[in-house]
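next come a sequence and a model predicted from it.
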Amino acid sequence: MSRSLAGKVALVTGGSRGIGRAIAQRLAADGALVAVHYGRQAEAAAAVVAAIEADGGQAFALGQPLGVAGDVAGLFGQLDAVMARRTGSTRLDILVNNAGVATHADLAGTTSELFDEHFAINARAPFFITQAAAERMDAGGRVITIGTGLTKQVKPELVAYAMSKAAIDVMSQTLAKELAPRGITVNVVAPGVVDTDMNAGWLRGDDAARAHAEGMSPFGRLTEPEDVASVVAFAASDDARFVTGQFLDATGGAVL
């Protein structure tokens, strides 16, 4: 453990699986006390907390579905209560907006329900979670949102997803300017194609699809969750104190 984040408190939304799990484990390994948020996967979140604690880190789980009425108030009500008990403060140092949904659908196949779900979870929730988090941050705070290379590369079958993530790019640039006077940085980290549950429907069991996805990067492989977690760890560290409003490309060159 580097302990570069010792004494820091981090909230990772969607931290129970895939990229979120890798991020939570990396931030904990770097010394942060990590709140592992989950929507419905309580057992998976408990497993992440157990793994972190087995490695000598500190973590706890918070359950709150996003994209529903009262989601942000419910999440921060739980977070504040736990933090008050554990540290005597509700201060938050690092927010990682990782939770998201992605459904394959082109223009004709995108229903209003699917469209609304993507914006509720991928754009609205991160905005108001960031609003609440910023109220609890001091100078040195970090807001990091997981974006996508699909705001730089067009794929018609993911139009609603890409649109919702494009909102994140604009949000992060704008809030970077607003929060800089307070010493808070705001950045986007964009993964490439990762073999997670989100992509399981088309990536697993289809050799041609997998080969195509691997070929998108000049490195000839898929993005590993740890690849993304390493970039997030940098953005969360003091080394990134003068980096803000940036789109940090962790696609392995897939959008070159």
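Structure received.

drop to CA atoms for contacts and neighbour counts, all remaining ones
Will do.

ok, which stretches of this protein are helices?
Per DSSP state H, the chain carries helices over the ranges 18-29, 42-54, 71-87, 112-119, 125-135, 159-179, 200-203, 207-215, 225-236.

burial count for Ala240?
Neighbour count for Ala240, taken as other CA atoms under 10 Å: 14.

tell me how far it lies from Phe234.
From Ala240 across to Phe234, the span is 6 Å (CA to CA, to the nearest Å).

again with Gly140
Note on Gly140: its distance to Phe234, by CA to CA, is 13 Å.

more neighbours, the two?
Set side by side, Gly140 and Phe234 show unequal neighbour counts under other CA under 10 Å, the larger going to Gly140 at 17 against 13.

so that one makes contact with Val186?
No - using CA atoms under 8 Å, Gly140 is not in contact with Val186, being 10.8 Å away.

related to what we said a few turns ago, and the helices of the chain, which is most packed in?
Stretch with highest mean neighbour count among the helices of the chain: helix 18-29 (a mean of 26; mean count of other CA atoms under 10 Å).

what helices and strands are in contact with that helix?
The contact analysis (3 or more CA pairs under 8 Å, 6 or more residues apart in numbering; DSSP states H and E) places helix 18-29 against strand 9-12, strand 33-38, helix 42-54, helix 225-236.

please compute how far the longest one lies from its chain's middle.
Taking the mean of its C-alpha atoms, helix 42-54 sits 18 Å from the chain's own mean (CA atoms, centre = their mean, to the nearest Å).

same deal with the last one?
Taking CA atoms, centre = their mean, one finds helix 225-236 lying 10 Å from the centre of the chain it belongs to.

before we go on, here's another structure to hold up against the first:
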Amino acid sequence: MNAVNKPYTEQAKKQSGAITKSSTEAKIALITGGSRGLGKSAAIKLAQQGVDIILTYQSKQADALDVVAQMKAMGRNAAALQLDVGNASTFAAFASQVSQILERQWQRQQFDFLLNNAGVGSHAAIAETTEAQFDNLVNIHFKGVFFLTQHLLPLIADHGRILNVSTGLTRFALPGYAAYASMKGAIEVLTKYLAKELGPRGITVNVIAPGAIETDFGGGAVRDNAQLNSFVASQTALGRVGLPDDIGGAIAAILSENSGWINAQRIEASGGMFL
């Protein structure tokens, strides 16, 4: 067996004498779209596990700074950076910002976890989907994830984790979500290729696929439309619609030290929708 493919454990590092000071420090997670919704919940759940946080926001700076304040109140180090995940031309500059803030706030050169979470909802029948809508989804949900991850790879520590966010809609089909779900299907394929190519660095790459969640995503329809909420609950084995903390908790579990042997997997967190 090639040495780079051997299972990595902290115990193995200790036995080899290779454990370093940096490996005993707090882990750092970079979360895109961390100012609200699932990203915010993931930040809180990870902070509760002792993880420091760098989160991004597109326009809601005040919300992002409020999350940072919550992290610091919990005793964690945290920072917020502006990022438009749909604009790949800004990624090189963003990576430089991440490098600078790592050095300034953590005296580190790398972070440990990348959560590609930021996104937008879109609901339109195939016959009514415009090219502009389609291109926007490509830029945010596929091109953005691909090239942002590419730019950040040098900053992700060996034996780190990448977690991409997909959707239950890649398993079941609901009218109006063809373009959105197609982008997420591409992310699920990309996840496998990332896991294969990054395996020699000991970096695991997985994808979490939430079901319907009560957030403001997609205009907040699942949260605010009582009829839709009731329908989703009736089609879910656990009898209710998901909450942000359901997904935040699942993300924290996937990124925990006990999940290091899970790799290249699609993990659905939907409470059992449409079984």
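Happy to help now that I have it. Because the structure is a prediction, the values reported are computed rather than measured.

out of the helices and strands packed on helix 18-29 of the first structure, flag the one nearest Tyr161 of the first structure.
helix 225-236 (19.0 Å; CA to CA).

average offset between the closest one and the second structure?
Overlaying the second structure shows helix 225-236 of the first structure at a mean distance of 1.4 Å from the equivalent residues (mean CA distance after the TM-score superposition for the first structure).

which residues in the second structure does that helix align to?
Mapped onto the second structure using TM-score structural alignment, helix 225-236 of the first structure spans residues 244-255.

show me what the matching stretch is in contact with.
Residues from elsewhere that reach stretch 244-255 of the second structure (CA atoms under 8 Å, 6 or more residues apart in numbering): 37-46, 49, 113, 161, 208, 210, 213-215, 259, 262, 269.

mind checking how far the residue lying farthest from the centre of the first structure is from Val159 of the first structure?
Distance to the chain centre peaks in the first structure at Ala108, reaching 29.0 Å (criterion: CA atoms, centre = their mean). Note on Ala108 of the first structure: its distance to Val159 of the first structure, by CA to CA, is 11 Å.

wait, what's in contact with the aligned partner of Leu30 of the second structure in the first structure?
Aligned counterpart of Leu30 of the second structure in the first structure: Leu11 (TM-score structural alignment). When contacts are counted by CA under 8 Å, 6+ apart, Leu11 of the first structure touches Val34, Ala35, Val36, His37, Leu92, Ile94, Leu95, Val96.

nearest residue to the middle of the second structure?
Centre-most residue of the second structure, counting by CA atoms, centre = their mean: Leu115, 2.8 Å.

which one in the first structure is aligned with that residue?
The alignment partner of Leu115 of the second structure in the first structure, by TM-score structural alignment, is Val96.

so how far is Leu158 of the first structure from that match?
Distance from Val96 of the first structure to Leu158 of the first structure, counting by CA to CA: 23 Å.

and for Glu117 of the first structure?
Per CA to CA, Glu117 of the first structure is found 13 Å from Leu158 of the first structure.

overlap of the contact sets of the two?
Overlap between the contact sets of Glu117 of the first structure and Leu158, as judged by CA under 8 Å, 6+ apart, is nil.

wait, Leu92 of the first structure touches Arg136, no?
Yes - using CA under 8 Å, Leu92 of the first structure is in contact with Arg136, at 5.4 Å.

quick one: which of these two has more around it?
The residue with more neighbours, out of Leu92 of the first structure and Arg136, is Leu92; 23 against 15, by other CA under 10 Å.

thought Leu169 of the second structure was touching Ala181?
Yes - the pair Leu169 of the second structure / Ala181 is scored as a contact, 5.7 Å apart, by CA under 8 Å.

alignment lookup: the residue farthest from the centre of the first structure to the second structure.
Under the alignment (TM-score structural alignment), Ala108 of the first structure pairs with Ala127 of the second structure.

list the contacts of its match.
So Ala127 of the second structure contacts nothing (CA under 8 Å, 6+ apart).
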